[in-house]
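S.K.: Sequence first, predicted model second:
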Amino acid sequence: MDRIRIVGGHALEGTIAISGAKNAALPLMIASMLTRDTLTLENIPRVADVGMLLQILSHHGVDYSVDGRRPGDDPHASRTLHLTARDIVDTTAPYDLVAKMRASFWVIAPLVARMGEARVSLPGGCAIGTRPVDLLLMVLERLGAEIEIESGYVRATARNGLVGAEIHFPKVTVGGTHTALMAASLAKGHTLITNAACEPEVTDVADCLIKMGAKIKGVGQSTLEVEGVGSLSGATHSVVPDRIEAGTYAMAVAMAGGDVLLERASPDHLGSALEVLGQAGAAITINNEGIRVRRNGAGISPVDVETAPFPGFPTDLQAQFMALMTKAKGNSRITETIFENRFMHVQELARLGAQIRLDGDVAYVKGVKELQGAPVMATDLRASVSLVIAALAAKGETVVNRVYHLDRGFERLEQKLGRCGAVVERISGSN
């Protein structure tokens, strides 16, 4: 099993190209099942979750190809996928596939919308709480599907097709909004979605569906209207830059010090996170190339944050920000409101010398003068990268184990940091 070794104490200088957003790429790939035509997706990140989802889609009969590298191309350029679901050959998504990645449960929406039936295993995924699928199933029921749960599988049927309806989410849900948009696009009649998620990744999926022929109004707002169509066509769409990757590297620069341009990063997608970083002492400037983050030798200021749906502070940056606050000059408070059990990184940060006290969904962080390198263990995707951020400023050597979590969502992290002066290397094999 691979590990990542980091020697702390080196400022970051240079440019980091931000990849396409994994959290947009996955639902966009699933949306390819809504049409018999080819959906071409550009700016797809080279992360493990994309490869896993390709296996799952292939199981259902989706053919795919990946553009090869051309002469003169950047060897680290993102990929272009061509996905064609001409014939759905299997409407069952088995446990051994779905359990490996929770987002794959979303195949239930295009399967029911297009084929009138689906049998999908209840999901697995990161160990950050139960993350129930009840709101996703509520969407399908509102649109006329019959839902049964048996032997760990959800069976959804709509023999005569889905029918438009009013869908109100009692709480904001990204997965539920993805499900509603995909299913309603092929449902008969009008669908009204209220309290919808406004995350940039949701907007990206809606924009792509519109290119495919879906009739969606209110994109980017909490109220969406969808007029169902008989069929969707192929399209070409470029995935938005990954705001979580951009925010992660911004916090790495704030932690290690230095001056880095986050190329292609969108400030509109990171408003609250950039504001918080500014309060912590980083200098943020916006230009046509992306976002520039600088921090000189001045100390890190403590900031209290509370995670919230977009445009609030992202839950997917909570662990990274906690790592930054371990070196703040004072005390900070971090409140997690989205997922339970998302403080699994705390014990590993403590191995580096962090002082963090937990009280329910609140973490109280007392900044320390110095972190010390140590062997640590990644527990999930965002927790793993928080350990990397802490290690960049720790004295001595840190080895992060179980980095397959990192590979699920970060494209060539050690190379991107290494190009900017970090002493970081991947160690292959197991110990």
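M.R.: Sure, I can see it. Residues are numbered from 1 along each chain as shown.

S.K.: switch to C-alpha atoms for all contacts and neighbour counts from now on
M.R.: OK.

S.K.: Quick check: Ser222 is in a strand.
M.R.: No. Secondary structure of Ser222 (DSSP: H, G, I helix; E, B strand; the rest coil): coil, not part of a strand.

S.K.: give the contact list for the closest residue to it other than its chain neighbours.
M.R.: Nearest non-adjacent residue to Ser222, counting by C-alpha to C-alpha, 6 or more residues apart in numbering: Ala196, 4.6 Å away. Contacts for Ala196 (C-alpha atoms under 8 Å, 6 or more residues apart in numbering) come out as 168-169, 172-174, 177, 221-224.

S.K.: before we move on, what about Ala31?
M.R.: Taking C-alpha under 8 Å, 6+ apart, one finds 110, 182, 209 in contact with Ala31.

S.K.: try Arg351
M.R.: Contacts of Arg351 by C-alpha under 8 Å, 6+ apart are 374-376.

S.K.: Presented hereafter is structure B, for comparison with structure A:
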Amino acid sequence: MDILRIQGGVPIHGETRVYGAKNAALPILAATVMVAGTCVIEDVPELEDVRVMMQILEQLGARVRWSGPGAVEVDASSIGSTNVPADLMQRMRSSIFLMGPLLARFGEVTISKPGGCVIGQRPIDYHLHGMRQLGAKIDEQHGYIKCTARRLHGTSITLDFPSVGATENLMMAATLADGVTTIENAAREPEVEDLAQFLMAAGASIEGAGSDTVTIRGCSTLHGHSYCIVPDRIVTGTLMVAAAATRGEVTILGARPSHLGAIIQKLRDTGVRVDVQRDIITVKCEAPPRAVDFRTAPFPGFPTDLQAPFMALLTKSTGTGVIHESVFEARFKHVDELKRMGADVAVDMRTAVVRGVSSLSGARVTASDLRGGAALLVAALMADGTTEVDGVHHIDRGYQSIEQQLSTLGARIERVVIES
């Protein structure tokens, strides 16, 4: 069992480079199932979720390997199974992305209901409803879902909510369907657009990705190619918040500022200086940040994945801030752990009221989900004394060697293996 041990109260300084987005890498790796030939995906983060997706592809019969630092090579031509391993699906929710590609290529797929962080209801109903509209027959029994279709047919689909996962899954399925598919109220997140760019580089015909209406003209085959995924906006945002929280100065290289408008604006609203130059973001904070209010929302709104780290920043702000979590109803599980460190946070349903305190104290805390774990790291970096963060496996799902990246910026952080 690993823990992260942090000696807080040290401003972080320096330069660091952000790596590729996990939330772009996973659907793109799933999409390689539909490609006739070899794909090389570059700037892939070496994360637990990525390793699980690679294991799933291997067990389905694909040839998958790391071909260099951050580069994954996939040849899915030898896939012989359409049954996604249940044990691996339980480890990662994003395994649901294999539904659309396998169904489109083979006309069938069997999955179990996926696992992942417990942050509220994340039903796959949008995925299933859309697949039915494309012509799939779906049989649900004993926790397993079997989808079959002799051919998928283009149609018009309107999502009740702009679900990122459903938009991506349906877009992949429609890529090899007959005819034209239109997805209305589609998710606009940058990772959706990145998946579309990958598919188009393979020969797909997609228009409107990144807007609320996506049109896909089905094609018969996709060809192999190399593709570099977008930088991780959530990792970038977390590093920005950490710099502000410790009253440091950090320059982040290889970023995509256009994907971070909401977080840049909210940091500036707190009084933090944020300078942007093409793919470089510099964050500098010299005084305690001012409290602000915000509401999470689908892109381009404030990302739910940065709600918890930003809450940690507000725990030492001047004044009182109000946070409304509009995306997931159970995304305040980190609050009790922040309170163990001295934070003053009150939660009522989906609203949290954060009253700034003068100091936080180091404590033994436990991460119960990925982004809540990131919040505990931010709090630990600015707390007095030593904090030990348990549940590190959650953090490892979204942050690549986070202790090493923060150490290069001057943080006093180490990974410690505790013998059981």
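M.R.: Looks like it arrived, so ask away. Source: prediction; values computed, not measured.

S.K.: Quick one: classify Glu370 of structure 1 as helix, strand or coil.
M.R.: Strictly by three-state DSSP, Glu370 of structure 1 counts as coil.

S.K.: swap that for Ser67 of structure 2, please
M.R.: Going by three-state DSSP: Ser67 of structure 2 is strand.

S.K.: Next, count neighbours for it.
M.R.: 13 (other C-alpha atoms under 10 Å).

S.K.: and if you look at Glu306 of structure 1?
M.R.: Glu306 of structure 1 has 17 nearby residues by other C-alpha under 10 Å.

S.K.: and it, what pairs with it in structure 2?
M.R.: In structure 2, the residue paired with Glu306 of structure 1 is Arg295, using TM-score structural alignment.

S.K.: And for Cys126 of structure 1?
M.R.: Counting by TM-score structural alignment, the partner of Cys126 of structure 1 is Cys117.

S.K.: contacting residues for the residue nearest to that match when sequence neighbours are not counted?
M.R.: Closest residue to Cys117 of structure 2 apart from its sequence neighbours, by C-alpha to C-alpha, 6+ apart: Asp369 at 5.4 Å. Listed by C-alpha under 8 Å, 6+ apart, the contact set of Asp369 of structure 2 reads 117-119, 394-395.

S.K.: ditto for Gly124 of structure 1
M.R.: 98-102.

S.K.: ok, of those residues, which come out buried?
M.R.: 98-102 (16 or more other C-alpha atoms under 10 Å).

S.K.: where do the strands sit along the stretch 101-250 of structure 2?
M.R.: 108-112, 137-141, 144-148, 156-158, 180-184, 205-207, 213-217, 222-223, 226-228, 249-253 (DSSP state E, counting those that start in this stretch).

S.K.: residue range for the third one in structure 1?
M.R.: Equivalent residues of strand 144-148 of structure 2 are located at 153-157 in structure 1, counting by TM-score structural alignment.

S.K.: The matching stretch against structure 2, how far on average?
M.R.: Compared with structure 2 after fitting, stretch 153-157 of structure 1 deviates on average by 0.5 Å (mean C-alpha distance after the TM-score superposition for structure 1).

S.K.: my guess is Tyr126 of structure 2 meets Thr158, correct?
M.R.: No. Counting by C-alpha atoms under 8 Å, Tyr126 of structure 2 sits too far from Thr158 to count as a contact (9.7 Å).

S.K.: more crowded one of the two?
M.R.: Legend: neighbour count by other C-alpha under 10 Å for Tyr126 of structure 2 and Thr158, higher for Tyr126 (20 against 14).

S.K.: which residues touch Ser78 of structure 2?
M.R.: 61-63.

S.K.: ok, back up a step: what does the residue nearest to Cys117 of structure 2 align to in structure 1?
M.R.: So, by TM-score structural alignment, Asp369 of structure 2 is matched to Asp380.

S.K.: List the members of the contacts of Arg351 of structure 1 that persist in structure 2.
M.R.: Compared against structure 2 with both residues aligned by TM-score structural alignment, their matches' C-alpha atoms under 8 Å, the contacts of Arg351 of structure 1 retain 374, 376.

S.K.: So which of the contacts of Arg351 of structure 1 is the closest to Leu162 of structure 1?
M.R.: Val376 (48.7 Å; C-alpha to C-alpha).

S.K.: Counting neighbours, which of the contacts of Arg351 of structure 1 comes out on top?
M.R.: Val376 (23 neighbours).

S.K.: now the helices for structure 1?
M.R.: 22-31, 48-59, 95-98, 108-115, 134-142, 174-185, 200-211, 243-256, 271-280, 318-325, 346-351, 381-393, 404-409, 413-419 (DSSP state H).

S.K.: and Ala158 of structure 1, which of the ones you listed is closest to it?
M.R.: helix 108-115 (6.6 Å).

S.K.: Give me the range in structure 2 that that closest one lines up against.
M.R.: Taking TM-score structural alignment, helix 108-115 of structure 1 hits residues 99-106 over in structure 2.

S.K.: any idea how far that stretch is from the chain center?
M.R.: Put simply, stretch 99-106 of structure 2 sits 23 Å off its chain's centre (C-alpha atoms, centre = their mean, to the nearest Å).

S.K.: mean shift between that stretch and structure 1?
M.R.: Looks like 0.6 Å for stretch 99-106 of structure 2 (mean C-alpha distance after the TM-score superposition for structure 1).
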